[in-house]
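Peer 1: when you get a sec, could you give me coordinates for this:
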Amino acid sequence: MTTNTNPTAQTVVFQKEVLQTGLFELRPIDPETDLELVHQWVNLDYAVYWGMTGFSLEEVKTAYQNILKHSKVYMGLFNSETAFLLECYNPSEDLIGNYYTVDKGDKGMHILVAPAKTPIKNFTWNVFTVIMDFLFSHADVKRIVVEPDVRNDKIHLLNQKAGFEYQKIIELPHKTAHLAFCTQEHYHNALQKS
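Peer 2: Coordinates of the predicted model:
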């Protein structure tokens, strides 16, 4: 995790205090200052499912110029240190919209958690719930859509723990993926069980 001291990038759009863990925050990505760190993250071995392994810094910058045309991207902070990345997108404007009937209120997401200096119990699960709470805090978001790589067992466990219902396997040009959905009701029901 790395601290970002750029004051122009510090507009916090969401906060959540997790008891006995700490403060989580989301702020919009600053392409001028954050992409060097993102470049480091996407080139880590465990980030293979992000699809940018081997990308140069310039390739990551170009990729995010394109992503930001149709998505919102946020840097996640934990106790003021940059700790995760969130991409939110409208499925009707994304490739995934060709693989199912997009409903009004659908929101897609991608999550990447930074390597921890010191492991914290349930940290990734806490990040996941912060993101779900943030997305569902928007009245227009009725259902969250994900399309994780079928080989990404760790994210499948988190998705299912959060109440995502897996629908089918789809063949995207760059991966074989599961298509899954989660409503706010399914999410809240899942939280009561966890």
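Peer 1: from now on I want contacts and neighbour counts done on CA atoms only, so please keep to that.
Peer 2: Noted.
Peer 1: gap between the strand or helix carrying Asn159 and the chain center?
Peer 2: Here Asn159, judged by DSSP states H and E, is contained in helix 153-161. Taking CA atoms, centre = their mean, to the nearest Å, the mean C-alpha location of helix 153-161 is offset from the chain mean by 13 Å.
Peer 1: residues making contact with that helix?
Peer 2: Residues outside helix 153-161 that contact it (CA atoms under 8 Å, 6 or more residues apart in numbering) are 125, 128, 148, 190-191, 194.
Peer 1: could you also give me the structure for this next sequence, so I can compare it with the first?
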Amino acid sequence: MSTATDLGTFTFRPLDPLKDAELLHTWVTHPKAAFWMMQDARLEDVERAYMEVAADEHHHALLGLLDGEPAFLMEHYDPAHRELVGLYEPQPGDVGMHFLTPATDAPVHGFTKAVITAVMAHLFEDPRTARVVVEPDVTNKAVHALNAAVGFVPEREIQKPEKEALLSFCTREQFEKAVSA
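Peer 2: Predicted structure coming up:
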């Protein structure tokens, strides 16, 4: 499925860990991607990390395209099996999500909000998805604002091995209300 916006049309394709590794490496190691926690990753590290994701039935990586060109990274996972195991009580229909927009010297106003909106619409295309779960770093104020703009409601701070995170949820209804406002 695709999402048409004023910026163009967003589509998704499975990430190819080998073919896309070079591009991803430039994205995840950029200083503006500090919250992705791969600043010192080598190309081989990125390949390995995404080969592991590709082999994991509970974790998936997609490349987001804008008018057919790579524009962002999206990951979704089953929080009952990855990332949040033991940190909250997952409900049927919960889907965990991460997204990354690459740094640019020519930012486009509204791009990141359009990306998160397309990501959420993509996740809710699956009728089994009842709620999206995120756990961004508590200090990542920019992503908290984006999350709120698409309907996420913070529940509480949690301690993950790699960070203090803000556990937040967004139901299908919250998303639809937020984007129709």
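Peer 1: just the contacts of helix 153-161 of structure 1: which are in strands?
Peer 2: Among the contacts of helix 153-161 of structure 1, no member falls in strands (DSSP state E).
Peer 1: narrow those to those in helices?
Peer 2: 125, 128, 190-191 (DSSP state H).
Peer 1: in structure 1, what range does stretch 128-136 of structure 2 match?
Peer 2: Taking TM-score structural alignment as the measure, structure 1 aligns residues 140-148 with stretch 128-136 of structure 2.
Peer 1: need the ones in helices among the contacts of helix 153-161 of structure 1 in CSV (columns: distance to Cys88 of structure 1 and neighbour count).
Peer 2: Listed next are those as CSV, based on distance: CA to CA, whole Å; neighbours: other CA atoms under 10 Å:
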residue, distance to Cys88 of structure 1, neighbour count
Trp125, 18, 16
Phe128, 13, 21
Ala190, 22, 15
Leu191, 22, 13
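Peer 1: quick one: the strands in structure 2?
Peer 2: For structure 2, applying DSSP E gives strands covering 3-5, 8-14, 59-66, 69-77, 94-100, 131-134, 153-159, 164-171.
Peer 1: can you tell me which of the ones you listed is most buried?
Peer 2: Among the strands of structure 2, strand 131-134 has the highest mean neighbour count (mean count of other CA atoms under 10 Å), at a mean of 24.
Peer 1: and the alignment partner in structure 2 of Val38 of structure 1, how many neighbours does it have?
Peer 2: Matched across to structure 2, Val38 of structure 1 falls on Leu24, judged by TM-score structural alignment. Using other CA atoms under 10 Å, Leu24 of structure 2 is surrounded by 23 other residues.
Peer 1: surely Leu24 of structure 2 meets Val46?
Peer 2: Yes: using CA atoms under 8 Å, Leu24 of structure 2 makes contact with Val46 at a distance of 7.3 Å.
Peer 1: aligned partner of Tyr166 of structure 1 in structure 2?
Peer 2: That one, Tyr166 of structure 1, aligns with Pro154 by TM-score structural alignment.
Peer 1: OK, contacts around its match?
Peer 2: Shown in contact with Pro154 of structure 2 (CA under 8 Å, 6+ apart): 166-169.
Peer 1: what's the spacing between the residue nearest in space to the middle of structure 1 and Thr62 of structure 1?
Peer 2: Closest residue to the average C-alpha location of structure 1: Ile111 at 2.2 Å, with CA atoms, centre = their mean. In this view, Ile111 of structure 1 and Thr62 of structure 1 are 19 Å apart by CA to CA, to the nearest Å.
Peer 1: and if you look at Asn79 of structure 1?
Peer 2: Distance, Asn79 of structure 1 to Thr62 of structure 1, using CA to CA: 30 Å.
Peer 1: Asn43 of structure 1 now?
Peer 2: 15 Å.
Peer 1: coming back round to it: which one's more surrounded, Asn79 and Thr62 of structure 1?
Peer 2: More neighbours surround Asn79 than the other of Asn79 of structure 1 and Thr62, with 14 against 11 (other CA under 10 Å).
Peer 1: touching, the more buried one and Gly22? I think so.
Peer 2: Yes: taking CA under 8 Å as the definition, Asn79 of structure 1 is a contact partner of Gly22 at 6.0 Å.
Peer 1: buried stuff in stretch 132-144 of structure 1?
Peer 2: Neighbour-count burial for stretch 132-144 of structure 1 flags 132-136, 141-144 (criterion: 16 or more other CA atoms under 10 Å).
Peer 1: nearest to Leu68 of structure 1 among these?
Peer 2: Nearest to Leu68 of structure 1 out of the buried residues of stretch 132-144 of structure 1 is Leu135 (CA to CA; 17.4 Å).
Peer 1: contact partners for the nearest residue to that closest one once chain neighbours are set aside?
Peer 2: Spatial nearest neighbour of Leu135 of structure 1, excluding adjacent residues (CA to CA, 6 or more residues apart in numbering): Val141 at 6.7 Å. Contact partners of Val141 of structure 1, counting by CA under 8 Å, 6+ apart, are 105-107, 135.
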